[in-house]
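Q: okay, predicted coordinates and the sequence, questions at the end:
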Amino acid sequence: MTDSFERFESPQGRSLAYERVPGEGPGIVFLGGFRSDMAGTKAAHLSQWARARGRAFLRFDYSGHGASSGTFEEGAIGDWAEDAVSAISALTTGPQILVGSSMGGWIALLVSRAVPERVAGMVGIAAAPDFTEDAMWAGMTREERVALEEEGRVEQASEYSDAPNVITRRLIEDGRRHLVLRDPLSVPGPVRLLQGTADAEVDRSVALRLLDHVESPDVRLTLVKGADHRFSSPECLALIEGAIAELLVETGA
């Protein structure tokens, strides 16, 4: 975790840790993934990239993640989307370019729905909209579904941590209230989607479905052969930089 983070209190009473880089707008807001935090490779890299260019940048931890308050297992998609809207509203000025990684791509779409006037464009990195329904719930065995209903939670092995992924009934039920691929989905400004073909967590079909579904003046998908879900190699980081730079040009910044 970065040593330079600050805190603010959200309207929901959550103490959220964040790092803000001052600079010109439109600013860039990084939205992390499920169980990730703002010390991750992509977030830290983009913080330095923005700082070197005098570009405003914000990264933060959702409640129950990283240095923010709360317990991860008590959280859900709606809570984390509220955190994102609160952070953007309190800590940034004007329209922002949202950079959403994995679950952060879903959060970015929910932010676009909630406060479209604050969104200049979006970069989705292995974006995972509706994953609680289309991946977690759809991939459960009958026994896991019964356990979820009766006990309120199930545990599954995680590729990225020794600790298991805890899936709660609330996470699944709340996710159903925030699905974005079942109804019209509009994103203000241009959209760039980046997806690795070797991603074992988010299949390329999700990126193609999002490409077809989202309504925006300019939507483009880049498939990177051999890239995995982390999308953090030097080449992938350069592609993220390039996507953001394209959006800055398109928005006249």
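A: Arrived safely. Numbers count the residues shown, from 1 in each chain.

Q: from here on, just use CA atoms for contacts and neighbour counts.
A: Fine.

Q: can you give me the strands for the chain?
A: Secondary structure of the chain (DSSP state E): strands located at 6-9, 15-21, 24-31, 55-60, 96-101, 119-125, 153-156, 165-168, 185-186, 191-196, 214-215, 219-224.

Q: is it possible to get a markdown table of these that adds distance to S233 and mean neighbour count?
A: Converted to a markdown table, the strands of the chain look like this (distance: least, Cα to Cα, whole Å; neighbours: other Cα atoms under 10 Å):
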| stretch | distance to S233 | mean neighbour count |
| --- | --- | --- |
| strand 6-9 | 28 | 16 |
| strand 15-21 | 23 | 21 |
| strand 24-31 | 17 | 24 |
| strand 55-60 | 20 | 25 |
| strand 96-101 | 14 | 27 |
| strand 119-125 | 13 | 27 |
| strand 153-156 | 27 | 16 |
| strand 165-168 | 25 | 18 |
| strand 185-186 | 31 | 16 |
| strand 191-196 | 11 | 24 |
| strand 214-215 | 27 | 18 |
| strand 219-224 | 11 | 16 |
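
Q: dump these to TSV, plus distance to A138.
A: Shown next, in TSV, are the strands of the chain (distance: least, Cα to Cα, whole Å):
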stretch	distance to A138
strand 6-9	36
strand 15-21	32
strand 24-31	25
strand 55-60	30
strand 96-101	21
strand 119-125	22
strand 153-156	14
strand 165-168	13
strand 185-186	22
strand 191-196	21
strand 214-215	22
strand 219-224	25
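
Q: distance of E73 relative to R145?
A: Plainly put, E73 is 17 Å away from R145 if you go by Cα to Cα, to the nearest Å.

Q: for the stretch 101-250 of the chain, what spans make up the helices?
A: Under the criterion DSSP state H, counting those that start in this stretch, the stretch 101-250 of the chain contains helices at 103-114, 131, 142-151, 169-176, 204-213, 234-250.

Q: for the residue nearest to D218 when sequence neighbours are not counted, give its distance to S47.
A: By the measure of Cα to Cα, 6 or more residues apart in numbering, the closest residue to D218 outside its immediate chain neighbours is P190, 4.7 Å from it. Using Cα to Cα, P190 is found at 22 Å from S47.

Q: do H229 as well
A: Distance of H229 to S47, given as Cα to Cα: 20 Å.

Q: neighbour count: these two, which is higher?
A: When neighbours are counted by other Cα atoms under 10 Å, H229 and S47 differ, and S47 comes out ahead with 23 against 20.

Q: here's the one I want to compare it with:
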Amino acid sequence: MSGTFNHGDVRQLAYDLTEGDGPGVVFLGGFRSDKEGTKALYLEEWAGRRGQAFLRFDYSGHGQSSGDFLDGSIGDWAEDAAAIISGLTDGPQVLVGSSMGGWISLLIARAMPEKVAGLVTIAAAPDFTEDSMWAGFDEDQRRTLMEDGQIALPSDYSDEPYIITRRLIEDGRQNLVLRTPLPLPFPTRFLQGTADVDVPPSVAYRLLDHATGPDMRLTLVKDADHRFSDPECLTLIAHSVEDVLARAAA
């Protein structure tokens, strides 16, 4: 079932919902990604075969949802995720967060743990606006960002540059998860490629070391890149979700 979820008076979030058994699975996409990506569609097909409830959606300013991408921020997109999960799903869910979606899934786990049955992250990028973007800017770039309100960066995934806004950086600082306690009291699986140049394995090690929980594992895939979308990686994602579902039910 496809539809539009109204988040407040302004944001209309496009979604696709597969009815089925719970706990449901919710896919949270990455920065400038959308619900039509390879991993989201693969998991939807997987969920349909299992009779598993499944939700994929676009944050505001992404994909088919309303809004301008440049107006958005981590806090906005986390609010989108919290609202649509609360509004469209029943009971605790298994969150599958890819890249920025990994960060957002951690924010959801911190804000509303009662809605989380388990967590699978794929090349999770917690705090990337601070630790990757801002930390990687030189003084001229920082000055341009602060004075002009935005800066253009080249993209490896598109001919169009990334436009990074001052609001994205400043809002990101209000949503950091690696500076304060991060309890994950449910089955948690972190997946990471060793050839990921966008979110290197050191981020996964830092997340594993920082978070606390009774059932937490990190799986490294040699030579997998940030897309983590070849057949072997997709199979690993599905198996990881199945593992989390089984442990959540135990």
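A: Sure, I can see it. This is a predicted model, so every value here is computed, not measured.

Q: on that earlier part again, can you tell me which of the helices of the stretch 101-250 of structure 1 is most buried?
A: Ranked by mean neighbour count, the helices of the stretch 101-250 of structure 1 are led by helix 103-114 with a mean of 24 (mean count of other Cα atoms under 10 Å).

Q: centre of the chain to that one, how far?
A: Here the centre of helix 103-114 of structure 1 is set off from its chain's centre by 7 Å, with Cα atoms, centre = their mean, to the nearest Å.

Q: matching residues in structure 1 for stretch 16-31 of structure 2?
A: Under TM-score structural alignment, stretch 16-31 of structure 2 corresponds to residues 19-34 of structure 1.

Q: stretch 95-105 of structure 2 now?
A: Here stretch 95-105 of structure 2 aligns to structure 1 at residues 98-108, judged by TM-score structural alignment.

Q: mind checking how far the equivalent of E150 of structure 1 over in structure 2 is from D140 of structure 2?
A: Aligned against structure 2 by TM-score structural alignment, E150 of structure 1 finds its counterpart in E147. Using Cα to Cα, E147 of structure 2 is found at 10 Å from D140 of structure 2.

Q: same check on V120 of structure 2?
A: Distance, V120 of structure 2 to D140 of structure 2, by Cα to Cα: 38 Å.

Q: with R217 of structure 2 instead?
A: For R217 of structure 2, the distance to D140 of structure 2 - Cα to Cα - is 40 Å.

Q: which residues touch the spatially most central residue of structure 2?
A: Residue closest to the average C-alpha location in structure 2 (Cα atoms, centre = their mean): G101, at 0.7 Å. Counting by Cα atoms under 8 Å, 6 or more residues apart in numbering, G101 of structure 2 touches 28-31, 121, 124-125.

Q: before we move on, what about V180 of structure 1?
A: So V180 of structure 1 contacts 106, 109-110, 129-130 (Cα under 8 Å, 6+ apart).

Q: redo these as TSV? Include distance to K225 of structure 1.
A: Shown next, in TSV, are those (distance: Cα to Cα, whole Å):
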residue	distance to K225 of structure 1
W106	23
L109	25
L110	28
P129	21
D130	24
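
Q: what's around A78 of structure 2, how many residues?
A: There are 21 residues near A78 of structure 2, going by other Cα under 10 Å.

Q: map it onto structure 1.
A: Checking TM-score structural alignment: A78 of structure 2 goes with A81.

Q: and if you look at T194 of structure 2?
A: So, by TM-score structural alignment, T194 of structure 2 is matched to T197.

Q: so who does its match touch?
A: Applying Cα under 8 Å, 6+ apart, we find T197 of structure 1 in contact with 203-204, 223-228.

Q: check the contact between G33 of structure 1 and W106; I expect there is one.
A: No. Under the criterion of Cα atoms under 8 Å, G33 of structure 1 makes no contact with W106, lying 9.2 Å away.

Q: where do the contact lists of these two overlap?
A: Residues touching both G33 of structure 1 and W106 (Cα under 8 Å, 6+ apart): G100.

Q: ok, how many other residues are close to the equivalent of T180 of structure 2 over in structure 1?
A: Superposed on structure 1 with TM-score structural alignment, T180 of structure 2 falls opposite D183. Close neighbours of D183 of structure 1, defined as other Cα under 10 Å, add up to 9.

Q: distance of D183 of structure 1 from A128 of structure 1?
A: In terms of Cα to Cα, D183 of structure 1 sits 16 Å off from A128 of structure 1.

Q: ok, and the closest non-adjacent residue to E160 of structure 2?
A: P154 (7.4 Å).

Q: distance of that neighbour from G102 of structure 2?
A: Taking Cα to Cα, one finds P154 of structure 2 at 23 Å from G102 of structure 2.

Q: ditto for D198 of structure 2
A: Distance, D198 of structure 2 to G102 of structure 2, by Cα to Cα: 14 Å.

Q: same thing with D21 of structure 2?
A: Distance, D21 of structure 2 to G102 of structure 2, by Cα to Cα: 24 Å.

Q: report how many residues lie close to the residue mapped onto G63 of structure 2 from structure 1.
A: By TM-score structural alignment, G63 of structure 2 lines up with G66 in structure 1. Neighbourhood size, G66 of structure 1 [other Cα under 10 Å]: 19.

Q: contacts only, for G66 of structure 1.
A: Going by Cα under 8 Å, 6+ apart, G66 of structure 1 touches 1, 17, 36-38.

Q: biggest separation within these, which pair?
A: Of all pairs drawn from the contacts of G66 of structure 1, the greatest distance, 13.2 Å, lies between A17 and S36 (Cα to Cα).

Q: what's the spacing between L245 of structure 2 and A47 of structure 2?
A: 12 Å.

Q: for A227 of structure 1, give me its contacts.
A: Taking Cα under 8 Å, 6+ apart, one finds 195-199, 236 in contact with A227 of structure 1.

Q: let's see 7 Å
A: 196-199 (Cα atoms under 7 Å, 6 or more residues apart in numbering).

Q: could you find the counterpart of it in structure 2?
A: Alignment note (TM-score structural alignment): A227 of structure 1 maps to A224 of structure 2.

Q: likewise for A43 of structure 1?
A: Under the pairing rule here (TM-score structural alignment), the equivalent of A43 of structure 1 within structure 2 is A40.

Q: wait, its match sits on F27?
A: Yes. Between A40 of structure 2 and F27 there is a contact under Cα atoms under 7 Å: 6.3 Å.
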